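In: Got a predicted structure plus its sequence, pasted below:
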Amino acid sequence: MPTGHALHDVAPERRGPAVAQRQQQGLAAWAQLSRSLAEPELVAQVDAAGTALLDALVDGGTLLVAGNGGSAAIASHVAAEFIGKCILDRAPLPAVNLAESLSSITAVANDYAYDETFARGIGALGRPGDVLLAMSTSGASRNILRALEVAKEQDMLTIVLTGSQGSGLAGRADHVLVVPSTETPRIQEAHMLWTHVWCEAVDVVCQ
């Protein structure tokens, strides 16, 4: 793996074309992906998961969100949208990003195992009727799989967002939503689309 490579070492004539190429590839991928995301079966699955999430929050449940890396950032974004608002002002709703506390993550990883980083938080905070929204682009993140196990033991509603490599997650959560892509950036962008849709729906219903 290359190390110590500085951006200023890249020849200027390579920089602009690289950006243009990636933009065109991204746009082409999204044009294709948008058609796949609009397939009726997948739309119905996303609607069902969002409705279950909304019902749980309206009934007083708390949303716990978990993800690694870029998905952890999305988890933070999602929790902020529910505590604050997305498009319309409304009362705050309880939502927690389980990766928000670096102290908790490192303590659990050091004292137990990294697989337990989210499971311990769910054990501490999760209650029957609450919701775990978990994200794993690969579908193989061991701490996410362990989190789903604990959430089910706690009688929580479980929703997992993944990519096409995570189709084997079927049966591990109440709702398994698969982005039909193997590209991590596109998968995470689709996860943001779905969670924004749910946040917008919450804002409208909770007026």
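Out: Nice, I can see it.
In: Going by C-alpha atoms from here, please, whenever you check contacts or count neighbours.
Out: OK.
In: Helix, strand or coil: sort out the residue nearest the centre of the chain for me.
Out: With distances taken as Cα atoms, centre = their mean, Met135 lies nearest the centre of the chain, 3.7 Å away. When classified by DSSP: H, G, I helix; E, B strand; the rest coil, Met135 comes out as strand.
In: any idea how far it is from Ala95?
Out: Distance of Met135 to Ala95, given as Cα to Cα, to the nearest Å: 15 Å.
In: cool, Asp174 as well?
Out: For Asp174 relative to Ala95 (Cα to Cα), the value is 19 Å.
In: More neighbours: these two, which one.
Out: Comparing Asp174 with Ala95 by neighbour count (other Cα atoms under 10 Å), the higher total belongs to Ala95, at 24 against 16.
In: ok, longest helix in the protein?
Out: For the chain, the longest helix by residue count, based on DSSP state H, is helix 12-37.
In: can you list contacts of whichever helix or strand comes after that helix?
Out: The helix or strand immediately downstream of helix 12-37 is helix 40-58, counting by DSSP states H and E. For helix 40-58, contacts defined as Cα atoms under 8 Å, 6 or more residues apart in numbering pick out 37, 62-63, 93, 129-131, 157, 159, 175, 177, 194, 198, 202.
In: mind running it again at 6 Å?
Out: Outside helix 40-58, the residues within contact range by Cα atoms under 6 Å, 6 or more residues apart in numbering are His175, Trp198.
In: I'd like the next helix or strand past that helix.
Out: strand 63-67.
In: helices and strands around that following strand, which ones?
Out: strand 95-97, strand 131-136 (3 or more Cα pairs under 6 Å, 6 or more residues apart in numbering; DSSP states H and E).
In: In addition, the following structure is provided for comparison:
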Amino acid sequence: MKIINPQDYIANYIKAQSEVDYSEVVNAVELIRKTWIAGHKIIAFGNGGSALNVQHFMNDWVKSSFVNKNIPFNGVSLVDNVGLLSAYANDFSYEEVFLMQLKAILAPGDIIIAVSGSGSSENVIKAVEFANERKNKVISLTGFNGGSLIKLSNFAVHFPLNDMQMTEDFHLQFGHIVMKSLFE
């Protein structure tokens, strides 16, 4: 077992952060703000660590918007209902667990936040394609080369590093940037 050098981890992270297009971050935050104020849904989803980041986002955003601004935040995480996820996976396929939920709730003016470290998760891609067909705006959070998701997004918040853990670190920072920008 090799213990990594924490300074190297942080140095690599900082180097990758310097290559991020921060105008996409600002544009994504502004789209979330406009959607929130208009009362539309902000719907987010992802797999694995990305799913947990989505849960963290919604926890922070929904609570902070009401507690700090007294304005309800219509945030929806498609990863929270295990029964619904497993029903769609069983009755259709895992590739359709987010698509089927979107078909039931996506309305005009709602936005999508699709989180995929690789940018290639099939269930995320299918849901984003549906949102695009419906003309809903899509924010993606990706890493690595962005996969096909980066090309399907209106705003692509891309962390250009081939490291899943650092990508997930950056995505969590995005969630905190949204929270501090809108709700403090």
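Out: Good, I have the coordinates. Here the structure is a predicted model, which is why all the values come from computation and not from measurement.
In: can I assume the residue nearest to the centre of structure 1 is in contact with Gly69?
Out: No. Using Cα atoms under 6 Å, Met135 of structure 1 makes no contact with Gly69, being 10.2 Å away.
In: picking that back up, which of the helices and strands packed on strand 63-67 of structure 1 sits most buried?
Out: strand 131-136 (a mean of 27; mean count of other Cα atoms under 10 Å).
In: And whatever helix or strand comes next after it against structure 2, how far off on average?
Out: For strand 131-136 of structure 1, the following helix or strand on the C-terminal side (DSSP H and E) is helix 142-153. Superposing on structure 2 places helix 142-153 of structure 1 at an average distance of 1.0 Å from its equivalents, by mean Cα distance after the TM-score superposition for structure 1.
In: so what corresponds to Gly123 of structure 1 in structure 2?
Out: Aligning on TM-score structural alignment places Gly123 of structure 1 opposite Lys103 in structure 2.
In: Repeat that for Cys199 of structure 1.
Out: Per TM-score structural alignment, Cys199 of structure 1 is aligned with Met179.
In: What helix or strand is the nearest residue to its match once chain neighbours are set aside located in?
Out: Nearest non-adjacent residue to Met179 of structure 2, counting by Cα to Cα, 6 or more residues apart in numbering: Trp61, 5.9 Å away. According to DSSP H and E, Trp61 of structure 2 maps onto helix 49-69.
In: Now do the buried residues in that helix.
Out: 49-55, 57-58, 60-65 (16 or more other Cα atoms under 10 Å).
In: Quick check: the farthest pair among those residues?
Out: Pairwise distances across these (Cα to Cα) peak at 24.0 Å, for the pair Gly49 and Ser65.
In: Please name the spatially closest residue to Gly168 of structure 1 (chain neighbours excluded).
Out: Gly168 of structure 1 sits nearest to Gly139 (Cα to Cα, 6+ apart), 7.5 Å away.
In: The one you found matches what in structure 2?
Out: Counting by TM-score structural alignment, the partner of Gly139 of structure 1 is Gly119.
In: Could you do Asn68 of structure 1 as well?
Out: Per TM-score structural alignment, Asn68 of structure 1 is aligned with Asn47.
In: Tell me how many other residues surround that match.
Out: Asn47 of structure 2 has 17 nearby residues by other Cα under 10 Å.
In: Could you check how far the closest residue to it other than its chain neighbours is from Ile139 of structure 2?
Out: In space, and not counting its chain neighbours, Asn47 of structure 2 is closest to Ser116: 7.1 Å by Cα to Cα, 6+ apart. Going from Ser116 of structure 2 to Ile139 of structure 2 by Cα to Cα gives 11 Å.
In: cool, Tyr94 of structure 2 as well?
Out: 22 Å.
In: Between the two, tell me which one has more neighbours.
Out: Ile139 (27 against 16).
In: can you name the residues of structure 1 that the helix or strand containing the more buried one overlays?
Out: Assigned by DSSP H and E, Ile139 of structure 2 falls within strand 137-142. Counting by TM-score structural alignment, strand 137-142 of structure 2 lines up with residues 157-162 of structure 1.
In: What does Ser34 of structure 1 correspond to in structure 2?
Out: In structure 2, Ser34 of structure 1 lands on Gln17 (TM-score structural alignment).
In: give me the number of residues near its match?
Out: Neighbours of Gln17 of structure 2 (other Cα under 10 Å): 18.
In: Ok, Pro40 of structure 1 next?
Out: 10.
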